[in-house]
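Visitor: Below are the sequence and a predicted model for it; my questions follow.
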Amino acid sequence: MRPNDEAQMAEAVATATGAVRITGGGTRPVGNPVTGAVLETGGLSGISLYEPGSLTIVAGAGTPLAEIEAALAADNQRLPFEPMDHRGLLGTGGHPTIGGVVAANVSGPRRVQAGACRDYLIGVRYVDGRGTIVKNGGRVMKNVTGYDLVKLMAGSYGTLGVLTEVAFKVLPNVDCTGVLRINGLSDAEAVRALSMAIGSPFEVTGAAHLPVGPDGHPVTMIRIEGFEASVAYRSEKLRALLQGFGDVECGTDPVTGAKDWAQVRDVAAFHGTDGDVWRLSVKPGDGPQIAARLDGAKVVYDWAGGLIWAEVPQGTDVRARLAGFNGHATIIRASAETKTRLGTFQPEPAALAAITAGLRAQFDPRGILNPGLMA
C-alpha cells in the first residue's frame, strides 16, 4: 500500500485487517523482523512550507532527506543534528526519508553540541492505530504547547503512529570548520582528550576516535565550527589545552573535513564487512573499559566516547558479554535470526516496559503498527 495523501493513509490504517509493516525509503531495516502488509510513506512527499527567515521547514514524511538538505543548502541553512546515512553500513539501496529520520531519531556527530533530531522537531501529523489523523505541535516554536507528543513520536519506529508530516526548526550553515587531529592515542587516552575538549568553553561540535583510522593507525578527531576568525582562535586554544596528549594537527580544508566527518557519521569503517554491528550508548568515561570487554571487537567511538559502534562475529550476544553494564546495546546490523533471538533493542526494566505497553495500547489498540519491532 502506498497512499498518496494523508486521508488515504488514514483509510489504509483504519481498514487494515492485520499487521502492517511501515516503510519509508527502505534504507534502514532496524528492529526485530515484522510480518505484515507493507505500508509505504513515500507517496507523502514534498516540502509544504519553508521560511528561511523563521528557520522553519515543513515536509511530508516520505520526502527524501536529500531534497530537504538541498532546499536548506540553497539558503545556507542546515538540519542541526547531522543525520547519518545507513545505506553503506547496512548494504541497502533506496533513499533516506525525513519521516524515517524522525521515526528512528537519527542523530550524528554534532549531537554532542547541537542535540538530537527530537530537539529540533516542533510539529508532527500522524495516523494512529485507529486510523485517526492526529496533529501535535506546530509550525513555529511558540505553538508547541500541551502534551508533547512530538518528542514521543521521535524514536518510536512507527509503533505509535504513521508519520505523515513533520516540522523542524533549522539553523544557519557554518562559515568555517576546523578539525584537530591527534595520532596514536590509546582508546583510554583518546576518551580523556575528547572529554577535556568537550568540557572546555570552545564549543566542540564533533569528538570521535577511530582505533583504526584511514591510514591504519589510531586517530582522534575534534571539530570546531563557526566564523573563520573564531574557529582559528578556538583551535589554538584547544591545541594548547591538549598538548599533553602529543602533537595536535589542525586543518580547515572543507573537503577533507567533510569527508572525515562523513566517515564518522556513517561508520564507514564497517562498510562492506561481514560482522554484526551493535550501537552502544554508555557513559563516555566508561567507553574504553566497556569496549575492552567485547574481546577484540572492532570499534569506533563518537560523542566523546558516549557512543560506541562495535563490530563483532555474527550471532554474538553482546549484552551477555556486557552483563551489568550501565547503558543500552542495540543491534543495527545482523541476521533476522539474531535479531529475533536476542531482540534488537535493550530490554526495558519492568516498570518502564509497563508504561511503554500502556502507551502502545492507547495509540494502537489493535496492535497493528509494526508489531514486535521494538519488543
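Guide: All right, it came through fine. Predicted model only: the values in this text are computed from it and were never measured.

Visitor: From here on, just use CA atoms for contacts and neighbour counts.
Guide: OK.

Visitor: hmm, who's touching stretch 128-135?
Guide: 6, 9-15, 123-127, 160-162, 363-369 (CA atoms under 8 Å, 6 or more residues apart in numbering).

Visitor: Put this next to the previous one:
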Amino acid sequence: MRPVTEAELAEAVAGVAGPLLVRGGGTRTLGHAVGEVLETGGLFGVELYEPGALTLVVRAGTPLSEVERVLAGERQRLAFEPPDLRGLLGREGVSTIGGVVAANASGPRRVQAGACRDATLGVRFVDGSGTVVKNGGRVMKNVTGYDLVKLLAGSRGVLGVLSEVSLKVQAVPDAEATLVVEGLGDEAGLAALRAGLKSPHDISGAARHSGRSLIRVEGMMGSVAYRVGRLRALVGGDVTVVEGEASAVLWREVRDVAPFAGKQGDVWRLACLPTAAAEIVARLEGEAIWDWGGGLIWLLAEPGRGSEVAAAVAGRGHATLVRGEGGPVFPPEATEVAALVAGLKAKFDPRSVLNRGMVG
C-alpha cells in the first residue's frame, strides 16, 4: 500500500485486517516487525516554509534530501544533523523526513542543539484505528495538554503513522572548525571531550575514533577563531585545526558511522554515562566510535556477544543491536516502563496492527 493523501492513509489503516509494516524509505528500520508493507513515500511535499520564522511544515514521505535541498536554498539546515546509515546497514532507498522523526534520528550536534524530537514542533498522524490526530503547531510556544509530538518522535511507528511534521530549522553558521587532538589514550581523549563540553565555548560536536578526539565549534568567524584558541589550551595533546568543508567531512564520517561500513561484525549503539564510556569499550574489546562526549558509543564487535554487551552497560546505559542477527534488538524494559508502553499501545493502536513485533 502506498497512499498519497492523509485520507487514503487513514482509510488504509482503518480497513486493514492484519498487521502493517510501516515503512518510509526503509533505510533505518530496526526490529522484527511483520505484516503488509505500508509505504509513506506517497505523502510528498513541503506544505509551508517560513525562513524568517525558522519553521518548516512537510509531509512525512518527503525525502530527507529534498528537505535539506529546500533549506540549503535559504542557508538553513536541520540542527539535529540526522545520520545516513545506509552504508552502515548495507541498504539502498531514500530516507524520508517521517522516518527521521519516527526514529528520533539525531547526529553529533545533539550535544548542542538537542535531538530530533527537540526540533519537532508538531505532528499529524493516523493511529491504529485509522483516526487522524494532530498535536503541536508551527511555533515553539504551543501548549495543548498531552505532548504527543515528543511521544511520536522515536516511537518507530508503533503508535501511529506520521503524515505531516512541523520542524524548527536553523541558520547555517558562517564558520566551522574542528580541533583534532592526537597523542591521547582513550581515557584521556574522552576526558578532553568532556572538558570541552563543560567549558563555556559552545561545542557543537565532541567525538573520538581511530585514536583521535574531535571537538567542533561553529558560528561567526571571529567567535570560532577565539574559541578554537581557548580550547587548544584547554584540551592538551597534539592539536591540529581543520576548517570548512574538511571539518564537515570529519563529522559526516562520525554522523554516518562510516568507519564501520563494510566491516564484518555486529554493530551496537550504546547510550551510556560518558564517564563509563572508556571502561565499557575496554571491557568488551571492540572497535569504537564515541560521540556526544562519550554518551553514545558505536561498537563493532564479534557476533553473538549480546549478553556480554548487556552486562557491560547494565546500570550505566542501554544497548541496541543496530546491525546483526539473533537475539533481541532493543534493550529490555523495566516492569514499570513496560506497563506504560503497553498502556500507550492499547490506547493508540488497540488492534495492535502497527509495526507488530518492532520491539524485541
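Guide: Structure's in. What do you need? Fair warning: this is a prediction, and the values are worked out from it, not measured in the lab.

Visitor: List buried residues within the contacts of stretch 128-135 of structure 1.
Guide: 6, 9-13, 123-127, 160-162, 363-364, 367-369 (16 or more other CA atoms under 10 Å).

Visitor: if we can go back for a sec, in strands only, show me the contacts of stretch 128-135 of structure 1.
Guide: Using DSSP state E, the subset of the contacts of stretch 128-135 of structure 1 located in strands is 123, 124, 125, 126, 127, 162.

Visitor: could the residues you listed be laid out in CSV, adding distance to residue 80 of structure 1?
Guide: CSV is the format used below for those (distance: CA to CA, whole Å):
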residue, distance to residue 80 of structure 1
123, 16
124, 18
125, 21
126, 23
127, 27
162, 24
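
Visitor: From the residues you listed, pick the one nearest residue 347 of structure 1.
Guide: residue 162 (23.7 Å; CA to CA).

Visitor: ok, now how distant is the closest one from residue 136 of structure 1?
Guide: Applying CA to CA, to the nearest Å, the value for residue 162 of structure 1 to residue 136 of structure 1 is 13 Å.

Visitor: before we move on, what about residue 71 of structure 1?
Guide: In terms of CA to CA, residue 71 of structure 1 sits 24 Å off from residue 136 of structure 1.

Visitor: more neighbours, these two?
Guide: A count of neighbours by other CA atoms under 10 Å puts residue 136 above the other of residue 71 of structure 1 and residue 136, at 20 against 16.

Visitor: mind checking the SS state of that one?
Guide: strand (DSSP: H, G, I helix; E, B strand; the rest coil).

Visitor: give the contact list for it.
Guide: Counted by CA under 8 Å, 6+ apart, residue 136 of structure 1 has contacts 123, 124, 125, 144, 148, 149, 150.

Visitor: Could you find the counterpart of residue 283 of structure 1 in structure 2?
Guide: Aligned counterpart of residue 283 of structure 1 in structure 2: residue 273 (TM-score structural alignment).

Visitor: residue contacts, that match?
Guide: 294, 295, 316, 317.

Visitor: And for residue 350 of structure 2?
Guide: Counting by CA under 8 Å, 6+ apart, residue 350 of structure 2 makes contact with 128, 129.

Visitor: what do you get for residue 46 of structure 2?
Guide: Contacts of residue 46 of structure 2 (CA under 8 Å, 6+ apart): 56, 57, 58, 59, 62, 67.

Visitor: Helix or strand next in line after the helix or strand where the second one lies, which one?
Guide: Secondary-structure element containing residue 57 of structure 2, defined by DSSP states H and E: strand 55-59. Stepping forward along the backbone from strand 55-59 of structure 2, the first helix or strand reached (DSSP H and E) is helix 64-72.

Visitor: Where in structure 1 does that following helix fall?
Guide: The aligned range for helix 64-72 of structure 2 is 65-73, by TM-score structural alignment.

Visitor: what's the mean distance for that stretch versus structure 2?
Guide: After superposition onto structure 2, stretch 65-73 of structure 1 sits on average 0.6 Å from its aligned residues (mean CA distance after the TM-score superposition for structure 1).

Visitor: List the buried residues of that stretch.
Guide: Under the neighbour-count criterion of 16+ other CA under 10 Å, stretch 65-73 of structure 1 has 65, 67, 68, 71, 72 buried.

Visitor: Reformat these as CSV; add distance to residue 84 of structure 1.
Guide: Listed next are the buried residues of stretch 65-73 of structure 1 as CSV, based on distance: CA to CA, whole Å:
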residue, distance to residue 84 of structure 1
65, 10
67, 15
68, 14
71, 18
72, 17
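
Visitor: neighbouring contacts of stretch 16-24 of structure 2?
Guide: By CA under 8 Å, 6+ apart, stretch 16-24 of structure 2 touches 29, 33-41, 61, 95-96, 98-99, 157, 161, 352-356.
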